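[1] Fold the following, please.
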Amino acid sequence: MSRIGVLVVDDSVVVRRMVSEALSADPALEVLGTAPNGQVALNKLDQLAPDCVVLDIDMPVMDGLETLRRIRISRPHLPVVMFSTLTERGASATLDALALGASDYLPKPAHVANAPEAIAVVRAQLAPKIVALCGRPFAPRLAPAAAGEAVPAPAASGQGRVDVVVIGASTGGPGALERILPALPADLPVPVLVVQHMPPMFTRLMAERLDKHCALDVREAAHGSVIQPGQVLIAPGDRHLTIARREVHVYVKLTADPPENFCRPAVDPLFRSAAEVYGPGTLALVLTGMGNDGRRGSAAVYSRHGRVLAQDAASSTVWGMPGAVVGAGLADRVLPLDQMADVLLAAVADGRSDFRPPAPRTDRPLAAGGQP
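    Predicted coordinates for the structure are as follows:
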């Protein structure tokens, strides 16, 4: 199998060299060339025909956002990974890039002691993203199935009404959430809890952006807050989002417990705690993402007779997380992204005479860049 060709675009010669060295050490990857700005990168696209572009945001002549806009016009499906600084400005620009159709992102290494350490960090984090986005087989550090782990018995038919919606996503998740959450009405009678694999600050900014476009109240989850219907809570970066019941109220419990599936926040802790608190009233959505986070949590939901919806392969940026759930036999339904909100609303309306969901929409536009 031929290696995946990568074009590295960054105005810093040091960064270009670091990324090139990191990626060249992976036998699945080949750095075809580099560019110091977006204009040079666009000129090299036809010449090099890369399979993936690693793109900085702050550059002279033509910055990363304008470069991405132009790439998406001529190459709507070319994987592009944004490589930005871990600052509030960098995080905000990265979210802009994801809205424009960037495939994924990686913050530049911070607080590393030396160049070899930075190269090792970039290789460990960036190479798997590129391989997954280019659709090649890859065996990353997936959490293995526990000894004796088995698929639970099928959930019983005639499930009760939905009392909570929990959502897990990773690569491609911000775009998927921007398709689902704005379609939910202000009178949604259940809370929605979301784990999106993102570092601190990114999750807060993502919640603020979603809040501007949603009828529901979207915010980053705060420890100890009472969960309310009609509210969307986003897990903060570097904290697991779980829930617990205290008398008649259900409240948020954020923890710094060890990462699960190499992630914090991770989807599994949220799904497990939702299954414990709400049992058959849990509706879990597993959206696009690398790895298998959400598989064990979905097993907990399924075993308590809750429902699990998984995004299909065709509409996923990476069919890792939903694919793991489907492969384990845990998905009640496998759906394209553009049907997910309508099925969610129909499930919430089932058994409720006081909630009528809006009519299914057929005009939801694709995300920027033509990505589903």
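
[2] rest of the way, CA atoms for contacts and neighbours
    Will do.

[3] Where does L270 fall, secondary structure wise?
    Here L270 sits within helix 267-278, counting by DSSP states H and E.

[4] Which strands and helices lie in contact with the helix or strand following that helix?
    Counting by DSSP H and E, the next helix or strand C-terminal to helix 267-278 is strand 282-286. For strand 282-286, the elements it packs on are strand 164-169, helix 267-278, helix 295-303, strand 307-311, helix 321-327, judged by 3 or more Cα pairs under 8 Å, 6 or more residues apart in numbering; DSSP states H and E.

[5] Another for comparison:
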Amino acid sequence: MIGTSTRGPNALHTVLTKFPENLPIPIVIVQHIPPWFTSSLANRLNGVSKITVKEAGGREILQDGTGYIALGGFHLTLRPFGKSVMTHLEQGSKDCIHCPSVDQLFMSAAQLKDYGKIAVIITGMGSDGTKGPIALKGSAHVKAIAESKENSVVFGIPKAANATGLIDETKDVEHISETVMKYL
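    The predicted structure is shown next:
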């Protein structure tokens, strides 16, 4: 799972294009973004990545080697579905500051007890992505990676995640993919 905000599309480009074609896990992504931009971001990243990148739909079974970008204006959460994991979309309220929310995604993943998880926090303003690592670290088999201060365009979200004391590694954005692969 990847959570990002301000300047996230460029950081996502750097991270996603470094994953191999045969990536043995799905990647679920929350980028704070308006709904009219999600599809074009997914298409652009799909065109330059070895993995498939798409806009996440609701009630969709996660597939290995696929990146799912949360639709702007909707929270993307994960739910068990038999032996698989399924996406769920929930429209955000009008007063929702971050929709989609990194914390909503991560907290839903914390409920998936039978799966290992890797949480990644990269560039962005604010603190969305602080509650999620706390919930995740309370569940089993979790590694958390945050982007380094020296490398981050906007260090708000990674800084807030680091302040929880629950981040396993802090890396420059260019090394996040290889760090994820190390934990597989």
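
[6] Fetch the TM-score of the aligned pair.
    TM-score of the superposed chains, computed with TM-score structural alignment, normalised by the length of the second structure, equals 0.95; 183 aligned residues with a Cα RMSD of 1.5 Å.

[7] Which among the helices and strands packed on strand 282-286 of the first structure is found nearest to D338 of the first structure?
    strand 307-311 (9.6 Å; Cα to Cα).

[8] would you list every one of the strands in the second structure?
    Taking DSSP state E as the test, the strands found in the second structure are 2-4, 27-31, 52-55, 66-69, 74-81, 84-91, 117-121, 142-147, 169-171.

[9] and E30 of the first structure, which of the three is it?
    Under DSSP: H, G, I helix; E, B strand; the rest coil, E30 of the first structure falls in the strand class.

[10] Apart from its neighbours in sequence, what residue is nearest it?
    In space, E30 of the first structure comes closest to G5 once its chain neighbours are excluded; the distance is 4.9 Å by Cα to Cα, 6 or more residues apart in numbering.

[11] Just to be sure, that neighbour is in a strand?
    Yes: the assignment for G5 of the first structure is a strand, going by three-state DSSP.

[12] any idea what it aligns with in the second structure?
    Counting by TM-score structural alignment, G5 of the first structure lines up with no residue in the second structure.

[13] circling back: switch the helices and strands packed on strand 282-286 of the first structure over to JSON lines; also include distance to D257 of the first structure and mean neighbour count.
    JSON lines is the format used below for those (distance: least, Cα to Cα, whole Å; neighbours: other Cα atoms under 10 Å):
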{"stretch": "strand 164-169", "distance to D257 of the first structure": "18", "mean neighbour count": "24"}
{"stretch": "helix 267-278", "distance to D257 of the first structure": "10", "mean neighbour count": "24"}
{"stretch": "helix 295-303", "distance to D257 of the first structure": "16", "mean neighbour count": "26"}
{"stretch": "strand 307-311", "distance to D257 of the first structure": "25", "mean neighbour count": "26"}
{"stretch": "helix 321-327", "distance to D257 of the first structure": "21", "mean neighbour count": "23"}
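
[14] what sits up against the helix holding L270 of the first structure?
    Contacts to helix 267-278 of the first structure, defined as Cα atoms under 8 Å, 6 or more residues apart in numbering, come from residues 163-164, 166-169, 195-196, 240-245, 260, 282, 284, 293-298, 300-301, 304, 306.

[15] Give me the distance from it to the chain's centre.
    Here the centre of mass of C-alpha atoms in helix 267-278 of the first structure, compared against the chain's by Cα atoms, centre = their mean, to the nearest Å, lies 18 Å away.

[16] Give me the mean distance between it and the second structure.
    With mean Cα distance after the TM-score superposition for the first structure, helix 267-278 of the first structure departs from the second structure by a mean of 1.2 Å once superposed.

[17] how big is the offset of the helix ranked longest in the second structure relative to the first structure?
    Ranked by residue count, the top helix of the second structure under DSSP state H comes out as helix 35-48. Here the mean offset of helix 35-48 of the second structure against the first structure after fitting is 0.5 Å, by mean Cα distance after the TM-score superposition for the first structure.
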